[in-house]
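Enquirer: sequence first, then the predicted structure:
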Amino acid sequence: MVKIGLLGVGKLGKIHLTQLLAIPQAEVVGFYDPNEKVAEEVSQQFQVKRFPDVESLLQACDAVDIVTPTPSHFPLAEQAIRSGKHVFVEKPMCSNLSEAEALVKLVSEAHLCFQVGHVERFNPAFLALQDYVLQPMFIEVHRLAQFQPRNTETSVILDLMIHDIDILLHLVKSEVHRISASGVAVLSESTDIANARIEFENGCVANLTSSRISMKKMRKMRLFQKDAYIGIDFLNKKTEIIHLLPADDTTPAIDNQAAMLSFDLDTPQGKRRVAVHYPSIPEVNAIRMELQLFCDSILQQKPVAVNAFEAFQALKIAYQILDKIQKNTPIML
């Protein structure tokens, strides 16, 4: 059993609290939140102990789940690690690269479990592909959200696009060669809509668009690789695979057991069979799964699902994109 405390019980923090209470291996000892009104409401609603400060919470637990505004991630994580506590922290792991680098060093020296909440790794639509060989050479991503006044002090790169940056680095086993980007601040003081092109050393190219001023929501990733197209709908939890079958394949036109439809297509190399496959989507809650894996890592002394170095790499790419946008933004006189 892991005695775990929660730092921050805002909108996302309450979701984390709900999921932690459903994990058998987790014993929620309580939470701390500086907002008196919110803290009292959450304490009454969930019947969970409210601690008066961070230090008293740390003394009562083995691990903490940090779901606070990004600027507080580093000081809280540092305090927890120096107190000998395991840490789960929401993305992005820190406000800037110097903090993130310091945290990576601190974690490596502490020999504690430190996991970052890149939750899309555990999206059912993405998990449906875990047994499929993914070797994409072109990737198209659209992550669009409607405008919310909350978190507008953080750019759309760190708020939304970083999810897809993490997935890219997880999928493409190659160094980044070149980055180009542009973005605009429309309704807030930070970038609200952005596009980035990431070129990898192995030739793979990724085109990412993120917006928080869209009229509709969309979270889609399209992967193109040799003889295959893979579509991932993170929002609606749907996945499809369209691929060319080997020339000698004798798959019937419709295979209900494999949820696969196939048809013939004329190509320059002759007639080929095309298969459309809809893999089964696992019924999992992504936040509960990542927190469950965090607890498992502590109890079983095994590596975490998303470690500090991986999160640092994603943050580093995010800041390179931000730098490109800043250099491309004209100065208003």
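Expert: Thanks, I have the structure now.

Enquirer: okay, CA-based contacts and neighbour counts for the rest of this
Expert: Noted.

Enquirer: residue boundaries of the helices in the stretch 201-333 of the chain?
Expert: Assigned helices in the stretch 201-333 of the chain, in chain order: 286-300, 308-328 (criterion: DSSP state H, counting those that start in this stretch).

Enquirer: helices and strands around the longest one, which ones?
Expert: Where contact means 3 or more C-alpha pairs under 8 Å, 6 or more residues apart in numbering; DSSP states H and E, helix 308-328 is packed against helix 97-110, strand 114-117, helix 162-171, strand 176-184.

Enquirer: structure B:
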Amino acid sequence: MNLHMEDAMVKVGIIGLGTMGRQHAEAYRQMPDVQLSVVYDHHMDRAEAFAQEFGATVAHDLSEFLKGCEIVDICTPTYRHTEYALPAIQAGKAVVCEKPLARTLQECEQIVEAVRRHNALFMPAHVLRFFPEYRHAHQMVKAGALGAVAAVRMRRGGDFPLTKSDWYADFEKSGGIIMDLIIHDLDWVRWTLGEVERVYAKALTFRNLEHLDYTLVMLRLRNGAIAHIEGTWCDPGGFRVSFEICGDAGMLEYDSQQMVALRVARRAEAGQAGGVEVPESPAVENPYYLELRHFIDCYRTGQQPEITVEDGMEAVRLTLAAIESVRTGTVIRL
């Protein structure tokens, strides 16, 4: 990496060319200083078509792939993240890796240790932090706009995700709805409100229902706040997310199905009339572009990404605690 070559093209390679690989490639295509130079996928026909569409070279093995790029972007299914992250880090590449960081805590620890040992530039791609509504809500909470936050309710989901290999339906590969889907919200809660003390969860994950999953996860945070996160892969009506954040100075609401997406109701000061609802709608920019642009800028400047490899590991730790609670029917203390 040459920090002084600000006008040089940055060469990026993508491993895994499914839905997320395409999402990332489309984002890079909008960056005039980035070249998608090489791609790699186990399905060679998909890799050839993808490379032709985006003007990239197809690598036939990992060694060839690593020689063709400066930044490695891992978009494979979760259970293969470590398989590609470790060689990329050891090869001295900057790495951005889709969430979850890895399938097991042991694998996460291996990645964290490798990042530290090689002083690697690494970012887990927790894209929810770059969605404008969630980012704005985070900033408002941190600024004290809602006062002391007491309760959070979050909901995320739609229909069951189907792929050619159907890997989402294999719990050992995907971690089910808790690890794959609501890890977004678990990470957001920890980012915004701090560390979690206790976890209790229920889910359909182990009921042997084909292409259906649902969970409700309850968290007690160290600061005393309570959060409950609902995730569904049972809703054929389309993907939807929502949240409510309640503090002693007001409440913040968001529902992706409402036209006015973000609503803020502030409590009046003592002696004044009731709070007035003030609609706020942050400008919508592509979160995947914002996330990857941030990482490219960090690569150019040598700054550390705002999402650390440790953040990625802690998000996985929360999902595993929730899964353990589902399996055992008990409260898990962290």
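Expert: Sure thing, it's come through. From a predicted model like this one, the values you see are computed outputs, not experimental measurements.

Enquirer: ok so, going back, how about the helices of the stretch 201-333 of the first structure in TSV, adding distance to Asp62 of the first structure?
Expert: Listed next are the helices of the stretch 201-333 of the first structure as TSV, based on distance: least, C-alpha to C-alpha, whole Å:
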stretch	distance to Asp62 of the first structure
helix 286-300	9
helix 308-328	19
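
Enquirer: relative to Glu101 of the first structure, which of the ones you listed is closest?
Expert: Closest to Glu101 of the first structure of the helices of the stretch 201-333 of the first structure is helix 308-328 (C-alpha to C-alpha; 7.0 Å).

Enquirer: for the closest one, give me the average deviation versus the second structure.
Expert: With mean C-alpha distance after the TM-score superposition for the first structure, helix 308-328 of the first structure departs from the second structure by a mean of 0.6 Å once superposed.

Enquirer: pull the distance from that helix to the chain's centre.
Expert: 15 Å (C-alpha atoms, centre = their mean, to the nearest Å).

Enquirer: and it, which residues are buried?
Expert: 308-319, 321-322, 324-326 (16 or more other C-alpha atoms under 10 Å).

Enquirer: so what's the residue count around the equivalent of Ser211 of the first structure over in the second structure?
Expert: Using TM-score structural alignment, the equivalent of Ser211 of the first structure in the second structure is Thr232. Neighbours of Thr232 of the second structure under the rule other C-alpha atoms under 10 Å: 24.

Enquirer: look up how far Gly194 of the second structure lies from Thr232 of the second structure.
Expert: According to C-alpha to C-alpha, to the nearest Å, Thr232 of the second structure and Gly194 of the second structure sit 25 Å apart.

Enquirer: OK, contacts around the residue of the second structure positioned farthest from its centre?
Expert: Farthest-out residue of the second structure from its mean C-alpha position, per C-alpha atoms, centre = their mean: Gly271, at 43.0 Å. Listed by C-alpha atoms under 8 Å, 6 or more residues apart in numbering, the contact set of Gly271 of the second structure is empty.

Enquirer: how close does it get to Ala249 of the second structure?
Expert: 14 Å.

Enquirer: do Gln106 of the second structure as well
Expert: 41 Å.

Enquirer: more crowded one of the two?
Expert: Ala249 (17 against 11).

Enquirer: so what's the residue most central in space within the second structure closest to, chain neighbours aside?
Expert: Most central in the second structure under C-alpha atoms, centre = their mean is His126, positioned 2.5 Å from the mean C-alpha point. In space, and not counting its chain neighbours, His126 of the second structure is closest to Lys99: 5.9 Å by C-alpha to C-alpha, 6 or more residues apart in numbering.

Enquirer: test my guess that that neighbour contacts Ala125.
Expert: Yes: Lys99 of the second structure lies in contact with Ala125 (C-alpha atoms under 8 Å); the separation is 5.5 Å.
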